[in-house]
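> Predicted structure and sequence below. I'll ask about it afterward.
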Amino acid sequence: MVGRYGVDELTRFILLLDCLLMVFSLLLRNSVMNFICIFLILLCYLRMFSKNYSQRFKENQMYLKYYDRFANKYASVKYAIQQHGIYHIYKCPSCKQKIRIPKGKGKISITCPKCNKQFIKHS
């Protein structure tokens, strides 16, 4: 492997996707999926044995950019779901800033930290 690119995150993702497609291919007995699986395996080998470091690095960086965007969106949704049981999330009527208020406090006056506007909500 001296002088070759090797395995990176994109190659690992393609191999994982290929394994999942192989399982579905075995269950569905679809020849088109078999060809897709073979193509993905060949793509992984071509990436691993490539000597074009700069192009493989650019491809991996693009994959990581999209992966991070997806992971951040997933983490924010997961965090919002966890907070939903403990807090109410209200938006300020004037500036639309999100404000987190603990549940079970009754009717309270809320002051927006951004614009200092006060409004009354049920918690």
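On my side now, so go ahead. Numbering: from 1, shown residues only.

> make it CA atoms for all contacts and neighbour counts henceforth
OK.

> who touches the helix or strand Leu43 falls within?
Assigning secondary structure by DSSP states H and E places Leu43 in helix 31-48. Helix 31-48 is contacted from outside by 4-7, 11, 14-15, 18, 21-22, 25, 56, using CA atoms under 8 Å, 6 or more residues apart in numbering.

> quick check, nearest of these to His88?
Distance to His88, by CA to CA, is smallest for Ile14 among the contacts of helix 31-48, at 40.3 Å.

> mind checking the SS state of that closest one?
helix (DSSP: H, G, I helix; E, B strand; the rest coil).

> for comparison:
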Amino acid sequence: MKEKLQRFMWGRYGNDRFNQFLMIVALVCLALSFFGLRIFYVLALALLVYAYYRMFSKDLSKRSAENQWYLKKEMKVRGWWQRKKKAIAGRKEYKIYKCPKCGQKIRVPRHKGKIAIRCRKCGEEFIRKT
């Protein structure tokens, strides 16, 4: 039986990160459909059909391009999330100011009193309390 499945999948695309994402979203939609929202059930079925279509497809270059597109979008979201986490974690030790001239964000340590801050981008100097 295992050999038959291997022969069937020979030359087909298989599973990737985009398919995993589609299946997770489909499961979430399926769970939401239990609360009486029929549209989520239809959406879950459509996502599952599309995920299986991609998995059994023999057009490897097109499926790979779709996966690359998804990975780029995922990296943008992950990068944004990591920056937000880092900024929130650093709020205890650092204060963020914007340069009044160019708008560049400048990070300075907290609890130093009044200090002169020089923007590295435009050279503007301004005084702020940390």
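Received, thanks. This structure is a prediction, so every number in the text was calculated from the model and none was measured.

> circling back: superpose on structure 2 and give me the mean offset of the helix holding Leu43 of structure 1.
After superposition onto structure 2, helix 31-48 of structure 1 sits on average 1.6 Å from its aligned residues (mean CA distance after the TM-score superposition for structure 1).

> against structure 2, where does the helix ranked longest in structure 1 fall?
Counting residues, the longest helix found in structure 1 (DSSP state H) is helix 53-84. Using TM-score structural alignment, the residues of structure 2 aligned to helix 53-84 of structure 1 are 60-91.

> hang on, the earlier thing: taking the contacts of helix 31-48 of structure 1, tell me the two that lie furthest apart.
Arg4 and Ser25 (31.1 Å).

> Of the two, which one has the most company?
The neighbour count for Arg4 of structure 1 versus Ser25, taken as other CA atoms under 10 Å, is higher for Ser25 (18 against 13).

> which residue lines up with the more buried one in structure 2?
Checking TM-score structural alignment: Ser25 of structure 1 goes with Ser33.

> ok so, going back, among the contacts of helix 31-48 of structure 1, which ones are buried?
Burial by neighbour count, judged by 16 or more other CA atoms under 10 Å, picks out 5-6, 11, 14-15, 18, 21-22, 25, 56 from the contacts of helix 31-48 of structure 1.

> Just give me the residue closest to the centre of structure 2.
Val77 (2.6 Å; CA atoms, centre = their mean).

> Look up how far Ile96 of structure 2 lies from it.
To Ile96 of structure 2, Val77 of structure 2 is 22 Å away according to CA to CA, to the nearest Å.

> same deal with Leu47 of structure 2?
From Leu47 of structure 2 to Ile96 of structure 2 the distance is 43 Å (CA to CA).

> Between the two, point out the one with more neighbours.
Under the neighbour definition other CA under 10 Å, Leu47 of structure 2 and Ile96 were set side by side, and Leu47 has more, 21 against 15.
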